[in-house]
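Trainee: Sharing a model that was predicted from the sequence below.
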Amino acid sequence: MHGNLYDRALDGERCWIRYQDGRLQRLPVHDWLIGSRTDSMFDRAIVGMCTGPTIDLGCGPGRLVADLVQRGVPALGVDQSVCATELARDSGVPVLCRDMFGPLPGTGRWHTALLADGNVGLGGDPWRVLQRAGELLRSGGECLAEFDPGKRGIDSQWVRLESVDAIGPWFRWASVGLDCAARIAADVGLVMREVHPIGDRVIASLVVR
C-alpha cells in the first residue's frame, strides 16, 4: 500500500505524508518504535485498558504489543509491513505479517482489539475497519479505537509518502473525528460505551452487542 518508503522510514530515513490537498506532514515513525517514550502516558493508558487476549491491528513495529506482553497480557500484532514485523520479531514481540482483513487466528474470540495511531482510518474506510475489529472480537468484546478530537466528520483523502529523493504511490487514508464514533460503531454492530481522553488524544471504547 505504501510502497517501500514506509520500510525505509522505519530504517531511519526522513519521510513525510503528502495529502491530496497539498498538505505535507512529517511521518512520526519514531513514535511507533519499541522503546519510544514520545507519548508514554498514552501508551500506558491504552495498554492498561486491555482486558484479556488482545489483538493490535496495524501494530507497526509492535510497541503496544510489547508493553502488553510485558504486563502478562496475551497479545498479537498484525501488520502488512515486512520491515515493521521483522523489527517486532527481533524484539521478541508476537506479530503476523498479514492483511488485517484476511484470515487471522482467534477470529471471534479476542477480548480486546486495538486501533491506535489513526488506524481506524486505514484504507479511508472506518466502517470497514471497525466492522473487521468487531468480527475478531468475542461477544461483549471491546474495540479500543483512537479518534481525532480536533476534527469534525470524516476526512478521507488520497495520501502518499515522500522522502528527499523518492515518492510513493497514492493510497486512501481517513482522519475520523470523535463526533462520528458512535454513529459508525452503530452502523457495524458496535456500541460506544465510553470515551477516554488521554492528554490531547482520545480513545473510544466500542463494545460488541
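Mentor: Great, that's in hand.

Trainee: Going by C-alpha atoms from here, please, whenever you check contacts or count neighbours.
Mentor: OK.

Trainee: biggest strand in this structure, by residue count?
Mentor: strand 137-147 (DSSP state E).

Trainee: What is the subsequent helix or strand relative to it?
Mentor: Per DSSP states H and E, the first helix or strand lying C-terminal to strand 137-147 is strand 154-162.

Trainee: Can you report how many residues neighbour G72?
Mentor: For G72, the neighbour count with other Cα atoms under 10 Å is 11.

Trainee: helices or strands next to the longest strand of the chain in the packing?
Mentor: strand 110-115, helix 126-136, strand 201-208 (3 or more Cα pairs under 8 Å, 6 or more residues apart in numbering; DSSP states H and E).

Trainee: quick one: it to strand 201-208, angle?
Mentor: Interaxial angle, strand 137-147 versus strand 201-208 (axes from the mean of the first three to the mean of the last three Cα atoms, to 10 degrees): 160 degrees.

Trainee: just how off-centre is strand 137-147 within its chain?
Mentor: Counting by Cα atoms, centre = their mean, to the nearest Å, strand 137-147 is centred 13 Å from the centre of its parent chain.

Trainee: And stretch 168-181, by the same measure?
Mentor: Its chain's average C-alpha position is 12 Å from that of stretch 168-181, according to Cα atoms, centre = their mean.

Trainee: cool, and stretch 29-36?
Mentor: Taking Cα atoms, centre = their mean, one finds stretch 29-36 lying 13 Å from the centre of the chain it belongs to.

Trainee: isn't P126 right up against A174?
Mentor: Yes - because the distance of 7.4 Å satisfies Cα atoms under 8 Å, P126 is recorded as touching A174.

Trainee: residue at max distance from the center of the chain?
Mentor: For the chain, the residue at maximal distance from the C-alpha centroid (Cα atoms, centre = their mean) is D165, at 27.5 Å.

Trainee: That residue should be in a helix, yeah?
Mentor: No - the assignment for D165 by DSSP: H, G, I helix; E, B strand; the rest coil gives coil, which leaves it out of any helix.

Trainee: Pasting the second one now:
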Amino acid sequence: MPQVSAAGTGIDAGSAPWLCDPYSQALASGRGPLFLRRSDGWMLPLEVERWCGGTDAADESVLERAEDDTVDVGCGPGRMVAALTARGHLALGVDTNPVAVSRAVEAGGRAVRSSVFDPLPREGAWRTALLLDGNIGIGGVPGDLLSRIREVVLPGGLLVVEAAGQDVHERVTVQVTDGRRDPGAPFPWARVGLPALRLCAEAAGWTWSEAWRVRGRRFAALRSPR
C-alpha cells in the first residue's frame, strides 16, 4: 500500500487525533512503533503489526462468538471485517481514518469512514458489535460509548468488548505519537479492565454474559435489552 499522510487526504490533522501523520503512516506501512502518550510522559504501545496482520487465536475466539451481521467499531485496517466476510457474515468496519478504511476494503471487507457517534448504515439492525483493540476507550467515557452501541445493535444484540489487560479504570488525555514526528492532537481516552467494564456495562443497560482470556487478552460478551 502506498505511503500516505493526513495532509494528503485534505484533512486537518491538528484537529483530528486519529488522522495524524504518525498513525496514518503506521497503518500505511503496517508497522510501528506507535504509542498513546499521556501528558505525564507515560506511553502505551499500540500493536500496529498485529492490527495489520491476520487473525490470531484471541481474534478467533471473538469470531466464533459473532452472531450473523456484525459491525466492527474502530476497525482499523480491517482484519476482523475481512475474516468475518470470509466466514459468510455481513460485516461492516467503521473507522475515522481513511487509510484504515482503504486497507480494510483492500483486505476484502466493507468499511465506512465515520465516527461511531454519527449515524451508521443499518443502525439498530446489527446482531453483533465489536469493540476490540482498546476501542472501549473511544471518547474517554465508556458509559457513553456503551449507551451509543445499544442504539447500533438490535434488541437482544451481542457486544464483544476487549478490556484492558489490567484491572484499571481511568480517563486520560493522550496523543498518538511514533516518538519521531509531531504527535497528533490531544484527545480523551479511557482504559477499562474487566471489573470496571462490568460496572459500566450494567449501568448502561447491558447484561453481562461471559468473560474469557486468550493469549493475555481479555474479553467480555454483553447482551442488549430485548
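Mentor: Good, I have the coordinates. Bear in mind that the values here come from a model prediction, so they are computed numbers and not experimental data.

Trainee: I'd like to know which of the helices and strands packed on strand 137-147 of the first structure is closest to Q25 of the first structure.
Mentor: Taking Cα to Cα, strand 201-208 is the member of those nearest to Q25 of the first structure, at 17.9 Å.

Trainee: buried stuff in that closest one?
Mentor: 202-208 (16 or more other Cα atoms under 10 Å).

Trainee: Following superposition onto the second structure, what is the mean distance for that strand?
Mentor: Compared with the second structure after fitting, strand 201-208 of the first structure has a mean deviation of 0.9 Å; criterion: mean Cα distance after the TM-score superposition for the first structure.

Trainee: Distance from stretch 64-83 of the first structure to the middle of the chain?
Mentor: With Cα atoms, centre = their mean, you get 12 Å for stretch 64-83 of the first structure.

Trainee: show me where the second structure has helices.
Mentor: Secondary structure of the second structure by DSSP state H: the helices cover 21-29, 48-52, 57-63, 79-86, 98-106, 142-152, 194-203.

Trainee: For those helices, could you give me TSV that also reports distance to V160 of the second structure and mean neighbour count?
Mentor: Below are the helices of the second structure laid out as TSV (distance: least, Cα to Cα, whole Å; neighbours: other Cα atoms under 10 Å):
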stretch	distance to V160 of the second structure	mean neighbour count
helix 21-29	24	22
helix 48-52	17	18
helix 57-63	7	16
helix 79-86	12	23
helix 98-106	20	23
helix 142-152	11	20
helix 194-203	11	18
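
Trainee: To A185 of the second structure, which of these lies closest?
Mentor: A185 of the second structure lies closest, by Cα to Cα, to one member of the helices of the second structure: helix 21-29, at 10.9 Å.

Trainee: now for the closest one, which elements pack on it?
Mentor: helix 48-52, helix 98-106, strand 169-177.

Trainee: Quick one: closest of those to R122 of the second structure.
Mentor: Set against R122 of the second structure and scored by Cα to Cα, those come closest in helix 98-106, at 17.9 Å.

Trainee: What is the corresponding segment of the first structure for the closest one?
Mentor: Using TM-score structural alignment, helix 98-106 of the second structure corresponds to residues 82-90 of the first structure.

Trainee: Can you tell me what sits against that stretch?
Mentor: Under the contact criterion Cα atoms under 8 Å, 6 or more residues apart in numbering, stretch 82-90 of the first structure has outside partners 7, 10, 34, 60-63, 79, 94-97.

Trainee: and F101 of the first structure, what pairs with it in the second structure?
Mentor: Using TM-score structural alignment, F101 of the first structure pairs with F117 in the second structure.

Trainee: same question, R160 of the first structure
Mentor: Alignment note (TM-score structural alignment): R160 of the first structure maps to Q175 of the second structure.

Trainee: any idea how far the residue nearest to that match when sequence neighbours are not counted lies from V192 of the second structure?
Mentor: Of all residues not flanking Q175 of the second structure in the chain, P186 sits nearest, at 4.8 Å (Cα to Cα, 6 or more residues apart in numbering). Using Cα to Cα, to the nearest Å, one obtains 19 Å as the distance from P186 of the second structure to V192 of the second structure.

Trainee: Have a look at those two and say which one is more surrounded.
Mentor: Of the pair P186 of the second structure and V192, V192 is the one with more neighbours under other Cα under 10 Å, namely 23 against 20.

Trainee: The more buried one and E170 touch, don't they?
Mentor: Yes - the pair V192 of the second structure / E170 is scored as a contact, 6.7 Å apart, by Cα under 8 Å.

Trainee: From V47 of the first structure, how far off is the residue mapped onto A86 of the second structure from the first structure?
Mentor: Counting by TM-score structural alignment, A86 of the second structure lines up with Q70 in the first structure. Going from Q70 of the first structure to V47 of the first structure by Cα to Cα gives 10 Å.
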